[in-house]
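1. task: produce atomic coordinates for the following.
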Amino acid sequence: CSPGSSDPRGTRPRPLGSALHFGRRGASQQPFLGCFLSLNKKTQECRGSQNSSRWSPSSDPEKCGYSYRGYQRLQKWPQTLPILATTSFAMSLCNSLHQEMESISLALETPTMRLALASGIEVSFPILTNILSLLSPTEDEDLLLAAAYVSDAQYNRNVPFETSPRAIRLYYFYNHWTMQVAIYFFICVDLSLALFEEPALFPLPFLATSIAEVLCLTAFFGRLVHFAKVTPQMVFWKDTKNICIMVTIVLTLIDLIIYGSLEAVSIHSIRWSRALRPVFLINFPESRQIRRTFRSIRNTLPDILYVFLLFMFSVLIFSLMALKLFGVRSLKTVEGLPYFTDILEIAFELYVLVTTANSPDVMMPAYNFSRWYSLYFITYIIINTYIFMSVFLAVVYNNYRKHLKNEILKLAYLKRRKMIEAFNILKVKVGTEFVVTEAQWKRLAKIVMPHISSPHLELLLRISDEGQKGHVDKLNFLRLADLLNIQVVAINIRRHPLEDWMPRVYQSSASLLVQRMVRHRIFVWVYDVIILVNAIFIALDEKKPFISNAEWLFLSLYIIEILLKLYTYEPRAYFGRKQFWNWFDMLIIIAALVATVANATIQSGNYNSQQILDIVLILRILRLLRIIVSIQRFRLIVTTLINIGPTILTFGGLVLVVYYVFAIIGMEAFQGKVRFFDPNFTTPEAQVCGNPALTGSAFARDHYCKNNFNDLASSFIVLMELTVVNQWHVLAGGFALVTHQAAKLYFISFHIVVVILIVNIFIAFILEAFFVAYSLEKSEVETAIEKKIQELGVGVQEEEMQDGKLIDNMDAKDSGFSGDDGDNKRKALKGLYFRIASKKYRTVDALLQQMFESEITPEDEGPSLDEILNLSPSDIYPKNPSFGNSA
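-> Predicted structure coming up:
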């Protein structure tokens, strides 16, 4: 190995001697270690300001002007010391190596040597070469490290992991789907314990729930230890997520001990640590989408705060005006209570009026007294409901888009930097440029996506190696993560079994006519009309014999449709993994047939099952969903919603966290205050929900007794009703009556956090993501894939093959693959066709990156990995949003 060699590893020489392998550990280990530390110091000098634990010589060409990664190998010497001999021979060898490295340093300081290295002249350092061959990782280790970088780039992971072989393997195990499923399982178990703890929906002894919780905490701690094994120690202890998890584990154990001790002596206490359980859901690395949403909320808060303070100032001003206008006129509410005589009650009622939940009830006493007083409420509604609430949405959307852009650009830079790291590991020099060989590229892709098919892999290689040179250059290599993120559907064209079993019958004129009819668009239109007619019959009176008997006709038509399609299309293609609507059709029709037959049989036996009848009616209605497939605009909207579905679920996780915390607080504050009685109970206690404080209240009058916080499920239902905001002031007023008026702060806080903040951010995301997914033009990578598919003659257009429709009996086109190995590659794709799936991107991050990644030029490699991870919002998007820079 020499500074100008094209392969950093070169031909691996034999070890210098068996003494290097079989020596004993003795007293001379200390001077040998001192020699190593001196060498390591030289290594640090060469690395200079590079913070990465894996040094790349291209990062500092002025100081380390050779192409092999020699110095970084010396970082692995502590792992090798137990193997190396500590004899005088080893000490002599180390001293010789030290002298050689001194000569390297002196040589690099001379202009002549720098010029020689720049000109590609090879300079040999034999002792260093032999030592590095002993300490160098194998090609498989390099490939695993490169694959880890590519996988992180594909899935937008930003975990700074160690690069030693052991840490890399631990990192692969950490990211394995079984480990992720396991941690989510324990998180779900931990959160669901509230169902079995007092106040419980399904009561269990405290010992049972505490053992389950300790098991969950053990799993969380084990996951944290695993994470600590793959990340540098300094990074691990500086990460606030890890600190939060450890602190929460300790606090939960303390709470368990205190609560268990008090329960043992029959003293009731509060399990305050239950409200901390969502910390585990938020802070594990797998929940980066939820954390991103929380960061968006945190970053948006400062701008929202000023608008909210101005809004509350407006509410207080109008409250004072109401107190002076109506407080002295002795007006009464419909319940006979004084109207607008207390400033706090006025402020609460006017805050509720912003949500329109108490309109027009709140204004009626004043409006009945004088028509002119309606101007007060109209002015208030215009200013606070329509203007301020719209400003809230505008501020949230503007700031959300700003911070989303920062996050996505950061992900884009991180992805590019990781791909560059992977390229630097695998690159070899061919001519004047560094490239990755075809064999290495294939092995890399197979490690990153083990289940990728050979034809799909061959297709991606043809896109990356346009000139069929046998290698992939840097620019095309950097697109690998994007190529793997775009889902390409492989369509395997098969012959119909009937064509083999009875070819003469299947290829007869009558048979071909039937097949052409089934494939024709009119066939689909006819059945769409049948579905619409069926919908009209469903809406009519089911008790009429003509209507009920018509269902058998519709079922027969649907069964005939499926049989005709199975006759025309190859069965395995018809029930393919991607043919959702075909499976949907089959299952719905079979279930409807079974339920209809069962219902008819039961009715003939003078027994009517309402449950079976309900199932039959629901299945009939579900068949109407087939119309979505036939209308292109409907299908596009549904596909867009499916594409952004995972991130909608992310907001679901965010809402779950907020709901859980408020539910735990609500159960501790309001459990047992309101009770539900069976509707048949007519006792006075049942009429006031078990609490005399609710006598005559709207809460009891409207029979809201089941809206309580007596268990986790009931609490979630109440919080959902509060999110909808209709009648939320009645719920707040009821719980304030049974506790204290300060309880309204709980409900106001929930409204501010969920309705004003989270719902507006959710709307902002839906607007942005839907517009992107609905109207975004094809990305460069997507266009390249489609172009190559068509060039190879193995493409199926989107309009030719929609979800729920099939193309059959297509001949494989003999075009595309050229070159020396063209025939072999053509055979690999024989009978296969490709198209980009309707759900193009495997991750939502990949979809969102299409919004802003075009702003990064191909030559822009971005900051280093450490710098990217420490970027703040102002580093990437320094300007505050305005009409000029936020468009």
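
2. please make it C-alpha for all contacts and neighbour counts, starting now.
-> Noted.

3. for the protein, what spans make up the strands?
-> Using DSSP state E, the strands of the chain run over residues 428-430, 433-437, 471-473, 486-492, 832-841.

4. now the second one: buried residues?
-> Residues 434, 435, 436, 437 are the ones in strand 433-437 that count as buried (16 or more other Cα atoms under 10 Å).

5. closest to residue 657 among the residues you listed?
-> Of all these, residue 657 sits closest to residue 436, with 45.5 Å by Cα to Cα.

6. next, the structure of the following sequence, for comparison with the previous one:
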Amino acid sequence: MSESEKNENIPEASARKGNSNTGNTAKSEEDFNLAAIYVSDAQYNRNVYFDTSPQAVRLYMLYNHWALKVLLYFFMLVNLSLAIFEDPAVYPLPIWATMLVEILCLLIFTIRVIHYAKVILRDKFWKDPKNICIIVILTLTLVDMIIYGALKAANYYGVRWSRVLRPLLLVNVTEGRQLRRAFRSIRNALPQIFYVFLLFMFSILIFALMALKLLGKRGLTNINGTPYFTSYLEIMFDLYVLVTTANSPDVMMPAYNANFFFAVFFIVYILINTYIFMSVFLAVVYNNYKKYLKEEVRQLVRAKRHKMVRAFGVLQEQREEGGEPVVTQASWNQLVRLVQPNLSNAHRELLWSVSDDKNQGAIASHFSSRQILDIVFILRVLRLIRVVDSIKRFRTIINTLIRIGPAILTFGQLIIVVYYIFAMVGMELFKGKVKFYEQSSTDPAKAYCGNPLLNGTDFAKLNYCKNNFNDVVSSFILLVELTVVNQWHVLSSGFATVTHISARIFFVLFHVIVVIVILNIFVAFVLEAFFVEYSVDKSDLQTSLERKIEELELAVAQEMMEDNLVNAMETIDNDLGGSQSAKPNLPSLMFKIASKRYRTVDALLQRIFEADLDPEDFAENDDPEATGNENFANPLFSHA
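-> Below is the predicted model:
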């Protein structure tokens, strides 16, 4: 029997534990564990369709335990940090020491993969691209370690080429779904960006040819005495740098000094390429990012709602023969205790009051798909006495900054992955080419960074010697400087001087990927979050909760709250209840709906696209498990 058939028969399987035609059907601990897993998956956005056998459920609950996740990320950090101790090292360690630690990390990752394989069905495990990717990375890393160790034992030169694969483990672990979504955003935007980039490069080629014909034969020189605009490739690179404004106005001055009208050429170039094309890049990235992100959110919400439907299917009962299946309050309370054990009784009773708005003592099946899922969100975003910002004019800005907090962490991980890959490649290409000498050093080589080829170059004159790829820390700092863009052409020219002019491709590629693509995607996210702050109203469930709170006389008056930000859950103590102005029977525990802030990117994304999500897209029979679409596409293996 397939997994989808197993899951579709959950109600029947549960009913076999009791008599489905009688009043209450007894629910076992296994039923509640299974339902809790479904709700927890919906709550924490886990798009994993696991085996529903009791043993697999117990293994899945263990797999999602916070201690194992902390252990996984600890060894991820250790694995990435090995670059600090490997050649070229910040703190050198023997090869056998770093390899033993890496083997331990690989062993932990392998155990984690095996654990995951025990949770889901075998055919689905091997159809999941991220599992294949992890297995391939682990295998290639082990092969590389064996080859590298053998070469070093034989005193041959070896390259640890598998180090560039280390950050990809962070992308492909089950918990790395946010990072995978960021990579998919990049992948989906690349085709349209590529077309704009072709036009952009064509524009640079045309302007470079015009500059060569216009200025190449006038005998002009740069400030250092080198010929000015006589090499077509050099002109192309200088004009590309000019788009980033890093060499402005230096690149224009020889021509401008020769004739006032030559400045018109550069002004037109800057207008077309810096202001128009760079703006078009942002527009294309924003448009494609939003389009594909909305589809991802649609799939995310679809998976969430099916998880909730399945949780209802596990716990549903028939209180009378021929009656509608329901979830009783006792089952609901036990489920909430499993999912949110720290939730207060008053909080839980409030949520039940909203769910059972007709006081039937049970929740019918038609309520389970949308509203119960929303209540799961409320379990996370509802706060007691959240004080809104007192200065209204700053509220939008402050809320936007708080909104993008989780996104900053996600894009920070993305930047680290890209930085790590470029750092590993850069160290293999440029290590030892540039040397740094302390301030007190009297070595003559200090004037040219230990490489005679840099003698007299801007790189050496500006004392950029510490900007090198001699270890992973220096590499990361250099990559940050390249991200800022200023003087990046001097840095790239320095490394091109000590190696080959083609080394500039490395730096141009870094600029395109990080500055043009990734940072523009981040800007698009910030823009969308800012627009939503103006346009998104309260959800239907928030309104229902506020109405129920008012009916129960559990609301906190706005004037009773202090004018500051309270980010944790709080309660109004008995002092408030005992005040003279309060009602005699006013309970000590009060509620107020939280302001529109979100702890996770997923919650924010669903709120952003809530108005665009068509309920018909989430029909009950549109089951992702039945269609086999049990996992989002992997950015490294699947088609665009």
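
7. re earlier: which among the strands of structure 1 is found nearest to residue 270 of structure 1?
-> Of all those, the one in closest proximity to residue 270 of structure 1, counting by Cα to Cα, is strand 832-841 (46.4 Å).

8. and that closest one, what does it pack against?
-> In terms of contacts (3 or more Cα pairs under 8 Å, 6 or more residues apart in numbering; DSSP states H and E), strand 832-841 of structure 1 is packed against strand 486-492, helix 632-643, helix 780-791.

9. that strand vs structure 2, average distance?
-> The superposed strand 832-841 of structure 1 is, by mean Cα distance after the TM-score superposition for structure 1, a mean 2.9 Å from where its aligned residues fall in structure 2.

10. for residue 599 of structure 2, which non-adjacent residue is spatially closest?
-> residue 406 (6.7 Å; Cα to Cα, 6 or more residues apart in numbering).

11. how much space separates that neighbour from residue 297 of structure 2?
-> 16 Å (Cα to Cα, to the nearest Å).

12. could you do residue 504 of structure 2 as well?
-> The gap separating residue 504 of structure 2 from residue 297 of structure 2 is 39 Å, by Cα to Cα.

13. if we can go back for a sec, distance to residue 641 of structure 1 added to the strands of structure 1, as JSON lines?
-> Listed next are those as JSON lines, based on distance: least, Cα to Cα, whole Å:
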{"stretch": "strand 428-430", "distance to residue 641 of structure 1": "44"}
{"stretch": "strand 433-437", "distance to residue 641 of structure 1": "38"}
{"stretch": "strand 471-473", "distance to residue 641 of structure 1": "36"}
{"stretch": "strand 486-492", "distance to residue 641 of structure 1": "17"}
{"stretch": "strand 832-841", "distance to residue 641 of structure 1": "10"}
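
14. still on that earlier bit, of the buried residues of strand 433-437 of structure 1, closest to residue 266 of structure 1?
-> residue 436 (70.5 Å).

15. pretty sure that closest one sits against residue 425.
-> No. Residue 436 of structure 1 is beyond contact range of residue 425, at 9.4 Å (criterion: Cα atoms under 8 Å).

16. tell me which residues touch the residue nearest the centre of structure 2, please.
-> Geometric centre of structure 2, nearest residue: residue 410, 3.1 Å, by Cα atoms, centre = their mean. Applying Cα atoms under 8 Å, 6 or more residues apart in numbering to residue 410 of structure 2 gives the contacts 178, 179, 182.

17. now the counterpart of the last one in structure 1: how far from residue 302 of structure 1?
-> Meaning residue 182 of structure 2. Applying TM-score structural alignment, one finds that residue 182 of structure 2 aligns to residue 293 in structure 1. Taking Cα to Cα as the criterion, residue 293 of structure 1 is separated from residue 302 of structure 1 by 16 Å.

18. compare the two (neighbour count), which wins?
-> Between residue 293 of structure 1 and residue 302, counted using other Cα atoms under 10 Å, residue 293 has the larger neighbour count: 23 against 11.
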